[in-house]
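Enquirer: can't give you the sequence, but here's the structure:
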């Protein structure tokens, strides 16, 4: 028998799930708790003035299914009735969305909460292991995702439920350690005098490192986009791009190791997003695990913690769908983040 509290937490199908990042937005509709999500083409946030316009034009106008509930994951902290995205001009206004889109119930989560939810349910075929021991089934986990920005979230097992721990961990400080770091860091672009992890470990972070490497080497930058830099690094056509990717991998290893210690993540560290999927060969280089494990006096602990690259193309939607099917399985606090139509 389902308790009254459990009944209150249930969502009414069909459920619209959405993963909204700074550059791309992905949507699907879950018709019932047994169906596979009906996916829609990935859209560019810059192509639509508002999230309401995007959902109406790219989703609802292309299906006869009218969602009753929505679970949306957005790139930024969820606070109040008007929610700003960190790297996108869209503003999520749940009360307005219920009126304009005909929804009865809207839950808004952080985008890396969705990634954390996915980690609890992804099958092994969607995980590429990068060293370490075996994942402890109930061990704490951490998700990091270099993309338009740098997302971080934890996942903790307690009282038979998985509890995602969202935050803004991508904005922690990241400093130089090696002689080469000290040559490069003076040339890195800063925000109000500081270098955060997100200044290095995202798309524009690749550009930032590349320009700094070029300045340190006394050469003019010849590459512009993150895709050009990673492409030239992987095919060996640019020495500066190759070093950029090598440094990116080391810095990601250091940060991943820091969060592994913070959460004592014996369940594993999970790397998400398109950037890490494209650079798996670079992550398999010994330098990543060396940077990850270089945490004296805890090297032996670090050697046991596995790291995985999430290869599922729509992992966040998978996590949101798992939550929509069985909210009771996850300890997701919804106070101040769930809106319901009265009456």
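Expert: Here it is on my side, so go on. Here the structure is a predicted model, which means the values were calculated and not measured.

Enquirer: CA atoms for contacts and neighbours, from now on please.
Expert: Noted.

Enquirer: Return the set of buried residues in the top helix by length along the chain.
Expert: Secondary structure of the chain read by DSSP state H shows that its longest helix is helix 239-263. In terms of neighbour count (16 or more other C-alpha atoms under 10 Å), helix 239-263 has its buried residues at 240-261, 263.

Enquirer: And here is the other one:
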């Protein structure tokens, strides 16, 4: 029996989600194939705080009666590279250190882990893949053993490698979203030439992200005889969601071809990642965008384009592909990682 409580966190540039979990409850939910429930969970506006410590202080103070002096094990998923249990966050002016959290709260050395946010999401796949937290675009043999990959377009493009480990998936961090992007066909060559006029380096993230969707829209809408979303005075940070909605509703002529091109490029990247990791265990699509365009994905040529890898088409045709449905997956994954570290 594991003694203590788990504090899990999903730290983003907009919001920070914290949850308090019982390790026994978490184990039971996994065994029974149910989605887990935190004893307590809270969301905080990240930019209203000077760092993670004040947020955790607020959370712990509110729940002091539940904690009742029991030991704490904590894992925080953070957007940014984690080196030696330290992270300078990508979208916040914060430096987070696991050792600093332990000292501030008087927790035992080694009880706090920082992990990349995609690593937390990868751990979370172990929690949700048998409990209805995934929509399968292609189920294949979803339970078969094998490595897997995670591709997560949202504010940026996150990626992770998922190593098969005795029936579970162990995530490894990657910054693969910042590698060079290569076009697939003449249309995409023109897109690359368009982007070269704006950027010295065109990475996959320049296309597979919220800002990337806007880059594609600007390319598609060049010379449009009709007014576009760019002419409506919409703040730039809100344009990606308007493009997505207009593509689904058919209310703007440039949005559907934009989303089609986005999905094709996403499929190409998913296929590339699957080959690099020999991901016979699955390709998982996470982040904020895939779940929002799920209806479009289901009707698109995603699976066909993902498999267009020459001699390896037949292999990729058998790879399961799933979309993560639950926003809490990274939080649950952080709790799962902490549970694995707790002494039995």
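Expert: All right, it came through fine. Just so it is clear, the model here is predicted, and its values are computed rather than measured.

Enquirer: ok so, going back, show where the longest helix of the first structure falls in the second structure, residue numbers please.
Expert: Counting by TM-score structural alignment, helix 239-263 of the first structure falls onto residues 253-277 of the second structure.

Enquirer: Distance from the chain centre to the matching stretch, please.
Expert: Relative to its parent chain, stretch 253-277 of the second structure has a centroid offset of 16 Å by C-alpha atoms, centre = their mean, to the nearest Å.

Enquirer: who's in contact with that stretch?
Expert: By C-alpha atoms under 8 Å, 6 or more residues apart in numbering, the residues outside stretch 253-277 of the second structure that reach it are 147-149, 151, 161, 204, 207-208, 213, 216-217, 220-221, 228, 243-244, 246-248, 250, 279-280, 282-283, 297, 300-303, 305-307, 309, 316.

Enquirer: ok, now stretch 146-159 of the first structure?
Expert: In contact with stretch 146-159 of the first structure (C-alpha under 8 Å, 6+ apart) are residues 21-23, 87, 111-113, 115-117, 138-145, 162-171, 197-198, 201-204, 263, 272-276.

Enquirer: With stretch 27-45 of the first structure instead?
Expert: So stretch 27-45 of the first structure is contacted by 13-19, 22-26, 51, 54, 58-59, 67, 88, 90, 317, 321, 324-326 (C-alpha under 8 Å, 6+ apart).

Enquirer: Tell me the buried residues in the longest strand seen in the first structure?
Expert: For the first structure, the strand with the greatest residue count under DSSP state E is strand 150-158. For strand 150-158 of the first structure, a neighbour-count test (16+ other C-alpha under 10 Å) marks 150, 151, 152, 153, 154, 155, 156, 157 as buried.

Enquirer: any chance of those residues in JSON lines, plus distance to residue 98 of the first structure?
Expert: Listed next are the buried residues of strand 150-158 of the first structure as JSON lines, based on distance: C-alpha to C-alpha, whole Å:
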{"residue": "150", "distance to residue 98 of the first structure": "30"}
{"residue": "151", "distance to residue 98 of the first structure": "28"}
{"residue": "152", "distance to residue 98 of the first structure": "29"}
{"residue": "153", "distance to residue 98 of the first structure": "28"}
{"residue": "154", "distance to residue 98 of the first structure": "30"}
{"residue": "155", "distance to residue 98 of the first structure": "30"}
{"residue": "156", "distance to residue 98 of the first structure": "32"}
{"residue": "157", "distance to residue 98 of the first structure": "33"}
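
Enquirer: Return the member of those residues nearest to residue 63 of the first structure.
Expert: Top of the list for closeness to residue 63 of the first structure, among the buried residues of strand 150-158 of the first structure and by C-alpha to C-alpha, is residue 151 at 31.6 Å.

Enquirer: what's the spacing between the closest one and residue 44 of the first structure?
Expert: The spacing between residue 151 of the first structure and residue 44 of the first structure, counted by C-alpha to C-alpha, to the nearest Å, is 19 Å.

Enquirer: what does residue 193 of the first structure align to in the second structure?
Expert: Using TM-score structural alignment, residue 193 of the first structure sits opposite residue 200 in the second structure.

Enquirer: Surely residue 76 of the first structure touches residue 89?
Expert: No - look at residue 76 of the first structure against residue 89 with C-alpha atoms under 8 Å: they stay out of range, at 11.6 Å.

Enquirer: Just want to know which of these two has more residues nearby.
Expert: More crowded of residue 76 of the first structure and residue 89, by other C-alpha atoms under 10 Å: residue 76, with 24 against 14.

Enquirer: Which residue in the second structure aligns with that one?
Expert: In the second structure, residue 76 of the first structure lines up with residue 80, judged by TM-score structural alignment.

Enquirer: Sticking with that match, tell me its helix or strand.
Expert: Using DSSP states H and E, residue 80 of the second structure sits within no helix or strand.

Enquirer: give the contact list for it.
Expert: Residue 80 of the second structure makes contact with 87, 88, 89, 90, 116, 117, according to C-alpha under 8 Å, 6+ apart.

Enquirer: Please apply the same query to residue 89 of the first structure.
Expert: Neighbour list for residue 89 of the first structure: empty [criterion: C-alpha under 8 Å, 6+ apart].
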